[in-house]
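1. Provided below for reference: sequence and predicted model.
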Amino acid sequence: MTLSKNNIKILVVIASYGVNNDQYLHQLIDEYSSMPYLVDIVVVSNIPKALGTEVEVVVGLPSKNPWSLPFAHKRIFIERQDHYDLFIYSEDDTLITQQNIEAYLQASAVLNSNEIPGFLRSEQGPDGTIYYSTIHSHYHWDASSVCRRGNDIFAFFTNEHGACYILTQDQLRQSIASGGFDVKPHEGKYDMLVSAATDPYTQCGYRKLICITRLEDFTCKHLTNKYIGRTGLEKSQVEIQVRAMLDIAKNGGPVPAPMSVESKLLGTRWTKSYYEPCRNDLVSMVPEGTKSVLSIGCGWGKTEEALLKKNIQVTAIPLDTVIGKLAETKGIRVIPETMEAAPEILAGEKFDVLLISGLLHLMDDPVAFLRNYRELLIDDGVIILSCPNLKHLAILVRRYMGQPDLQGLEDYQKSGVHQTSHRVLCSWLRSAGFVVEQVEQVIEGRWKTYNKYTLGLTKGLWASEFIIAAKKRAS
């Protein structure tokens, strides 16, 4: 899209619920008003707002659910699709700058017709440190998506939510024609609030790509900085991942497929986190005198780093090659291979302990996996694993009530997760040639009270997770 700045007509719609973010809303309005474009601003809200004569305010929710407010922007875009060159949607605390807009136009010109430029969100801590709040939990870079378009390198990041998006007129028209844009408020992979901002990518046939060679141009500020200290990845850590992807683009060739970390359930429940905090409970179960540990499904390596500090040699098979680079910076030996290929690569080596955190319930054939890796243990070696309890009382009750986010849980092919419990996990281990030696049941919050009143006799109903240690059985 090639237009003079003075001729570009932009329609901006901002979703603003209540008054808590009004200070940021005014900052957004000032930013757009200062741009050298022909900009019209519409604010959709649940209440009237006095924002001046230059800003149109549309009051009303698309449905009774307060979280449906962001969907109000879609009808406005559809009705005015013929009158603007660019369409910008954002939440009232997410700042899109002129630099972002110009970078978007440049990227759109070189991407394929089914690809669309996207943005990550960042926050700034009190000391000036930048954190990418988009990057957390199970969300990760797809190493196989790294590609060159024009003079830049792009990649897909699995968290499509950025609390904003931009569409050209052609992209909006294609989104509408797909049938996935003009829809009622809904939720699925993301909750209702987030789905409104991700539908162009998840329902309209577009693949959102992030330009990693110009990442700052494709980063939007989250003005509230409310996730600092709770979630998000420090900029220096993101830069390590970007360098890893640039190396992939430079070297060419296939990259090992990542491990499966997501379920198929609504909201992607019971996922494996790439950024798991140090699991001191797992570290404490590693036997005294252990010299070597093989960690299977390593993320950024916090738990593995704690083992290194105990003078234990740690080898890790990472969730993917990009996250493996963060583990490497901590001194961990990383084997950048698939979960299936790694045992052959490591053939001839023996380890004192196998460590698997929060992954086994997602595997297609857990018993075959355990048998395969059992061969890498010394004769009296130990496997330590953690796994969610999908027989928790709260889950059983919600399933009985027919909650939609748990539909299909009984079928691995539909849900992508096994219904793990203490009995199921122990059965898998025995079938794979292990003898269970220790079971810890992780009980959190109010469930501790229930456990106390039942004298600990029904721990399996209250535990959110099991941690199990088992020894390799003699052949």
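-> Now that the structure is in, tell me what you want to look at. In this text, all values refer to a predicted model and were calculated from it rather than measured experimentally.
2. Every contact and neighbour count from this point should use C-alpha atoms.
-> Fine.
3. Number of residues surrounding Lys221?
-> 19 (other Cα atoms under 10 Å).
4. Verify the contact between it and Thr97 for me.
-> No - contact criterion Cα atoms under 8 Å: Lys221 and Thr97 do not qualify, at 9.2 Å.
5. The closest residue to Asn225 other than its chain neighbours is in what secondary structure piece?
-> For Asn225, ignoring the flanking residues on the chain, the nearest one in space by Cα to Cα, 6 or more residues apart in numbering is Glu123 at 5.0 Å. In the assignment (DSSP states H and E), Glu123 maps to strand 120-124.
6. now Ala306
-> Counting by DSSP H and E, Ala306 is found in helix 302-308.
7. ok so, going back, hmm, the residue nearest to Asn225 is touching Leu95, no?
-> No - counting by Cα under 8 Å, Glu123 stays clear of Leu95, with 11.0 Å between them.
8. what is in contact with these two at once?
-> 221-223 (Cα atoms under 8 Å, 6 or more residues apart in numbering).
9. so of those residues, which ones are in strands?
-> Among the shared contacts of Glu123 and Leu95, the ones falling in strands (DSSP state E) are 221-222.
10. Out of the shared contacts of Glu123 and Leu95, which comes closest to Ile384?
-> Using Cα to Cα, His222 is the member of the shared contacts of Glu123 and Leu95 that sits closest to Ile384, with 39.3 Å.
11. what about stretch 302-321, distance to the chain center?
-> 22 Å (Cα atoms, centre = their mean, to the nearest Å).
12. now do stretch 306-325
-> 21 Å.
13. Pasting the second one now:
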Amino acid sequence: MIKALAVLVNYGSEQLSYLEQVVKELNNFEKYEVTVIVQSNISLNIEGIDHVNVMQLEDYQLLPLTCREVIWNHRDDFDIFLYGENDHLFKEYHLDNHIKYSNLLPDNRISGLIQYEFNDQGNYYPAYHLDFDWDFQSVEVFDNKVFAHFNNVHQATFILTKSQLVEIGSRINFKELVNNERSFSQKILRRLRKKLNLKVEPLEKYSVKCKVNTDIFEFAGKKKLICISEFEDNLIHHLPNLYIDGDKGRLKLRSDELKMKKSLNQLLGTNKY
């Protein structure tokens, strides 16, 4: 049986019902012996969690990063590793697919997931916001499976095999966030573009919390690809469905199902969706 380590982050008590659902699903995996560790700022009493590390931090934006440290410290103890926020529902086929794709993709590629929410009108995709979109020139085919790159690499999760974890850890400090300060010449160019009223990219595209997973896809020499020919199997549910209707102050994002279907058909060159 494959030994899997799932390290989840939890802050406060507001989303414990989602955490319970995520942990229950992980414990129902049949092909994997899953150990669940939760990094939390409060004590937890949830069936199925193997260990809770209650963390006292000055800045709780760094709480998710402590998950990467746990994973790195256990790199020799498991075959596959999962990181996730407490409200993203891992399914067993996510691990199956990651292993399958890892055996197909070149070493400088890594498979990923797309977040989704849903209501009675269909699926919604929070990654579709600001200027984020598919790279329509990125289509690659491996063993008759079609992959493409979505340039918002945030997915609030990651899955890594042991070999991927070790390789990534040789490229970045896995226990720390990557400092993405631009070079002096880049900063000068940025100022010049701003002076000329040209588009200026932000120094950081992602928040501290998001960088816990985006660092893996941005700075470790592995381009993130989504298997779009098996698209439905590479979605991960954001359980609160907050972005669909703008609940709890969240902005409703331009993430409708029609836009996604049109993009996928363009990428695939078919009318599959």
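-> Received it, and whenever you're ready, just let me know what you need. What you see is a predicted model; the values in this text were computed from it and never measured.
14. With distance to Ile467 of the first structure added, can I get the shared contacts of Glu123 and Leu95 of the first structure in JSON lines?
-> Conversion of these to JSON lines gives the following (distance: Cα to Cα, whole Å):
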{"residue": "Lys221", "distance to Ile467 of the first structure": "39"}
{"residue": "His222", "distance to Ile467 of the first structure": "37"}
{"residue": "Leu223", "distance to Ile467 of the first structure": "40"}
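15. Burial check on the aligned residue in the first structure for Ala6 of the second structure, number of neighbours?
-> The alignment partner of Ala6 of the second structure in the first structure, by TM-score structural alignment, is Val12. By the other Cα under 10 Å criterion, the neighbourhood of Val12 of the first structure contains 21 residues.
16. I figured Val12 of the first structure was touching Asp92, is that so?
-> No - assessed by Cα under 8 Å, Val12 of the first structure is found out of contact with Asp92, at 11.3 Å.
17. one step back: which residues in the second structure does the helix holding Ala306 of the first structure align to?
-> Using TM-score structural alignment, helix 302-308 of the first structure corresponds to no residues of the second structure.
18. For Trp141 of the first structure, which non-adjacent residue is spatially closest?
-> Nearest non-adjacent residue to Trp141 of the first structure (Cα to Cα, 6+ apart): Phe157, at 4.5 Å.
19. Which position in the second structure pairs with that neighbour?
-> So Phe157 of the first structure corresponds to Phe150, using TM-score structural alignment.
20. cool, and Pro318 of the first structure?
-> So, by TM-score structural alignment, Pro318 of the first structure is left unmatched.
21. ok, now Gly179 of the first structure?
-> Using TM-score structural alignment, Gly179 of the first structure sits opposite Ile172 in the second structure.
22. how many neighbours does that match have?
-> Neighbours around Ile172 of the second structure, by other Cα under 10 Å: 16.
23. what does Phe132 of the second structure give?
-> Phe132 of the second structure: 12 neighbours (other Cα under 10 Å).
24. same check, this time on Asn112 of the first structure
-> 12.
25. what do you get for Phe78 of the second structure?
-> 17.
26. Looks to me like Gly162 of the first structure is in a strand.
-> No - Gly162 of the first structure is assigned coil when assessed by DSSP: H, G, I helix; E, B strand; the rest coil, not a strand.
27. got a list of what the residue nearest the centre of the second structure touches?
-> Against the mean C-alpha coordinate of the second structure, by Cα atoms, centre = their mean, the closest residue is Gln155 at 2.7 Å. Gln155 of the second structure makes contact with 113-115, 127, 213-214, according to Cα under 8 Å, 6+ apart.
28. Just send these back as JSON lines, with neighbour count and distance to Lys162 of the second structure too.
-> As requested, those are exported to JSON lines (neighbours: other Cα atoms under 10 Å; distance: Cα to Cα, whole Å):
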{"residue": "Leu113", "neighbour count": "26", "distance to Lys162 of the second structure": "19"}
{"residue": "Ile114", "neighbour count": "24", "distance to Lys162 of the second structure": "22"}
{"residue": "Gln115", "neighbour count": "21", "distance to Lys162 of the second structure": "24"}
{"residue": "Ala127", "neighbour count": "21", "distance to Lys162 of the second structure": "27"}
{"residue": "Asn213", "neighbour count": "24", "distance to Lys162 of the second structure": "16"}
{"residue": "Thr214", "neighbour count": "25", "distance to Lys162 of the second structure": "18"}
